[in-house]
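*Asks:* I'll drop the sequence and a predicted model, then ask my questions.
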Amino acid sequence: MKKALFVILAAALWSCSASKETKQPPLAMDELAERYVKTLLQLGQYDADVVDAYYGPAEWKPSGPPSDTLPAAAMLAELRLIQRNLQTQPATALSDMEQRRLVMFQKQVRAAMTKIEMMQGKKLDFDTEAELLYDATPPHYPLAHFDSLLTAIDRQLPGKGSISERWAAYQAHFEIPKEKLDAVFQAAITEARNRTKAHYKLPANENFRVEYVTDKAWSGYNYFKGNGYSLIQINTDFPIYIERAIDLACHEGYPGHHVFNTLLEQHMVNEQGWKEYAIYPLFSPQSLIAEGSANYGIEVAFPAQERLVFEKRVLFPLAGLDPAEAARYYSILGLIGKLNFAGNEAARQYLNGTMSREEAAAFFVKYNFYPIDKALQRTRFVDKYRSYVINYNLGQELVRRYVEAHGGTDENPEKRWQVFGELLSQPNTATMLQ
C-alpha cells in the first residue's frame, strides 16, 4: 500500500514538473538562429554543397576538422530542439515580418533535417524530396503536352532532318565566339546593372567578379561572399549562344542571385539582425525563391521587346553576329522555354529508378534539344543536385504569379519592379507565395 502511494506521489510530482517544463518560455529566436547556423556549418563539413554562402561571425565556424563519420544523431537532436522551440513561439505577438520569419525558419529547419536523413541513406521519391526540401509540389505533365510543343517548334524551324538536328544547325548561327565572350558578357552585365540600380538602392560597395571556367556540372554559378560581393563563374565547356549573355548577367547578377543575396544581407542580417540569413543552405526552400526570382528577374529587367532591341543594337554587333534572324530566333526560344518542365520529368523518372541514365539523356535530347554530350552532363547535374531542378522553372512560375497577382504586370513595369524587390527583401517560401 505504501509502495503504491509512493508511486502515485512520484507520478504526481513528475506530472507537476513536466507541466512546469512545458510552461517554460521557448528559447529566443536569436539563440535559435545561432544554433541553427552552427549546425549547418558543421553539416557543411561533410557535404561541400550544403552551405552555398556564409557571411556570419567567423567564430561560429567549426574550429577543428570533422569527425570521420557524420554525427547525424547529434545534429538531428539539435535541429529537433530548434524545431520544438520554433513551434512554441508566441506567433500572435509577432509582427507580419516576424511571422514570415518564423514560418520560413521552420521550413528551413525541416529541410536541414531532411538533408541529414538523406545523407544517412534515406531514400525519398522525387516529389516527396522536393516538398520536404523546397516546400513545393512539382507539377506532372503528360508527354502529349510536350509533344504538342515539339509540333509547334517543328513548324518554325528551317531546314531538313529531326527537330534537334535542325535546331542545332540553326542555333549555330548565334554562337558567341570565345574571344568575344567577355566583351559581350560585360556589356550585358553593365546594362542589367544600370536597369536594376534605377529601381533599387543597393549598397555603394556591391560588386562582383566574373571568371570563365570548365569541367562543371552547371552553366553558371554565383558564389556570394558577403559584404555585397560575389564571384560569378561561367562554364565554357559547351558553346555559349547570344541569349545566354543576358540570361546569365541577370540570373547570376542583376537582379538575380547577386542582388537577392545583397538585399538579404542588407535587410535581414544587417538591419533586422536575423542571423539565420547569414547562411544560405542550398538544399532548402530559400533556393526555390533564389532560382525562381533569378529566372523571372530576366523578364523584369528585360521585357521581351526591349531585350530584342538591345541585343540587336549592342550584343549582336559585339559578338559579330547578324541580327537579321533575331526575331525568329527568340520566337523559337520562347517555345523551347515551355519545354523546361520536360527536364523535370526526366529527372523524376531517372531518380525514381524508372529511367536509366541513357534513357534520361535521350529524353533531354528529344525534348530539350541538348547534344548528347550536354545531355549526359545534365544527368550528372541531376545526380549531384537531384530534385533541385524544380527550383528553376517551378520557382519562376510561382514568382511570376505572385508578382502579377500583386499588380506587377507587363502593363505596369514600375509596379513589377516594386513587388519583385519586396519579394527579394522579405522572408518567403513557396507556400507563402500561393
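*Replies:* Structure received.
*Asks:* going forward, measure contacts and count neighbours with C-alpha atoms only.
*Replies:* Fine.
*Asks:* helix, strand or coil for the closest residue to residue 46 other than its chain neighbours?
*Replies:* The spatially closest residue to residue 46, leaving aside those adjacent along the chain, is residue 70, at 6.8 Å (CA to CA, 6 or more residues apart in numbering). Three-state call for residue 70 (DSSP: H, G, I helix; E, B strand; the rest coil): coil.
*Asks:* And here is the other one:
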Amino acid sequence: MDIAERYIRLAHAIDAHAPGFIDGYGGPEAWADRTVRDPRALQAEAQDLQARVQDVPEAGRRHWLEVQARAMHTMTRLLGGERMPYSDEVRGLYDIEARRGDVQTLEANLRALEDALPGHGSLAERKAALRDRVTVRSDDLLRVAEPILAELRSRTQNRFGLPEGEGFSIGLVSGQPWSGYNWPLGNLQSRIDINTDLPVTLTALPDLMAHEGYPGHHTEHSTKEAALVRGQGWQEHHLQLLNAPECVVSEGLAMNALDAVMAPDEVRAWLTGDLATVAGLDPDDVTAMLRVSEVQAGMKGVSGAAAMLLHEDGAPEAEVVAFLQRYNVVDETHARKHLEFITQPNLRAYIFTYAVGSDLVRGFLARHGQAAFGRLLCEPLTPGQLLRESVAPEQPAVAGDLTTPQP
C-alpha cells in the first residue's frame, strides 16, 4: 500500500473516534474508510506508519510525514485512554511548546488601554461601547467583505499567483466556538464561514478575510493541492488534519497573511477611508478602535494562558472566566465564548498554534524576506524547520482554517 494511502486511511480511522480530526479531504473516496476499530489497533498502525515513512525517498516529504505521523500516534494514545499532562498533549500533537504568557506584560497592557479607550466607566464598558460603534451589522457583513476580498485576491494574484480554477464560497453561521473557519473542500475549492454569535468589527474584517481567504488558508490549501498533489503526486496533501503540526505552519501563515500583501499604513488608510464609508461608520471611531487593537496585540496570548490555567493547573472554570474577562477586557458572555473554544475536545490544545505559529512564520520571513511567504504557500514545511530557519521576531503576536473569538 502506498504511503499516502496508509496515511489517509489511518486519519479516517482516527476521525471515526474523534470527529473533526480531519479538517478537509478531497482524495479518493475508497481511502476514506471510517470503520470504527479498536484504538489499540490504531496505535499499532500509527507506529507502523512512522516506521514506513522512513522509506520515503524525498527528504522534504519524508520529514513532513514523520512529524504528522507522530501526531497521529499521540492521537491514538489519547483515544486509548492514556492520560498525559496538557503540555505533553500540545507537544505531541503540534510539535511545539505550550506558553503560559506573562501576567506582568498583560497588566502593563491593561494600563495602556486606560489611555487608548475613550469615554467613561470600566475598561470593559468603554471597550464594549467603542466596539459597538465599529461593529458591522450581520446583514451588511457580506456586502462589506466583498470589496475587501476583491482587493486581497488581486494583490495575492499579483504577488504570489493563484492556481487556475481556485475559489470559495462565504456564508454566515452561528452556534460555533470560533470567529471564522475555512473548510477545505478539495478540487481547489473551500468554504468560509463567519460566526455571527459575537460582533464582527470593521477593524477585524480585513485580517479575517486575509486569514481565511487571500492569501491565507484558502490560498495555502489550493496552492498546495495544485503544487503537491497535482504537481508532485503527493496525495497525502489531499488531506488536512486539525490536530497535527501542519496547523502550526498554516495558522502562522494565516496570521501573517494581511501583512504579506498590504502594509499597516495602507490598512489603516483603507479602514478609515473607503471601508468606513462602505460600512457607514465614523472614521474617528475606527481610528480609536485601531489604537485599542494595537495595544491588545500584546495581550493575545491570553487564551493560551487561560488554557494552561484550566488544563495544566486544574483551575476551576469560574477562575478561568474571570482571567479571560480581566485580560481580554470583555464581559462574561464574551469570556465564556473563549472558554468554549479552549474546552472543545479538538480545539483545547489548538489554541497555541496561533501564537507559536505566528512567531515562527514572522521569524522565517525576517530571515528570508517577505517573498518567502510564497514558499510557505506551496512547500510542506514543519514547525521545527521554521524554527531552524528563523530569527527571533521582534514582537510576539497571536490572532482566526479557524479564528478564535475576537476579544
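*Replies:* It's in. Keep in mind it's a predicted model, so treat the numbers as computed, not measured.
*Asks:* Mind checking the TM-score on these two?
*Replies:* Both chains were compared after superposition, and using TM-score structural alignment, normalised by the length of structure 2 their TM-score is 0.91; 385 aligned residues with a CA RMSD of 1.6 Å.
*Asks:* hmm, back to that, wouldn't the residue nearest to residue 46 of structure 1 be in contact with residue 44 here?
*Replies:* No - in terms of CA atoms under 8 Å, residue 70 of structure 1 does not count as a neighbour of residue 44; the distance is 10.5 Å.
*Asks:* how about the most centrally placed residue in structure 2, secondary structure?
*Replies:* Centroid-nearest residue in structure 2: residue 251, 3.7 Å away (criterion: CA atoms, centre = their mean). Going by three-state DSSP, the secondary structure assigned to residue 251 of structure 2 is helix.
*Asks:* Aligned counterpart of it in structure 1, please.
*Replies:* Counting by TM-score structural alignment, residue 251 of structure 2 lines up with residue 291 in structure 1.
*Asks:* And for its match, nearest residue in space, chain neighbours not counted?
*Replies:* Among residues not flanking residue 291 of structure 1 along the chain, residue 392 sits closest, at 5.1 Å (CA to CA, 6+ apart).
*Asks:* so the one you found sits in a strand?
*Replies:* No - using three-state DSSP, the secondary structure at residue 392 of structure 1 is helix, not a strand.
*Asks:* For it, what is the corresponding residue in structure 2?
*Replies:* In structure 2, the residue equivalent to residue 392 of structure 1 is residue 354, according to TM-score structural alignment.
*Asks:* and that match, how many neighbours?
*Replies:* Burial measure for residue 354 of structure 2: 29 neighbouring residues, criterion other CA atoms under 10 Å.
*Asks:* Would you agree the match of residue 251 of structure 2 is in contact with residue 395?
*Replies:* Yes - at 6.4 Å, residue 291 of structure 1 and residue 395 qualify as touching, with contact defined as CA under 8 Å.
*Asks:* so the residue nearest to residue 291 of structure 1 makes contact with residue 292?
*Replies:* Yes - using CA under 8 Å, residue 392 of structure 1 is in contact with residue 292, at 5.2 Å.
*Asks:* how about the equivalent of residue 133 of structure 2 over in structure 1, secondary structure?
*Replies:* When the structures are aligned by TM-score structural alignment, the residue of structure 1 matched to residue 133 of structure 2 is residue 173. Residue 173 of structure 1 falls in the helix class when you classify it by three-state DSSP.
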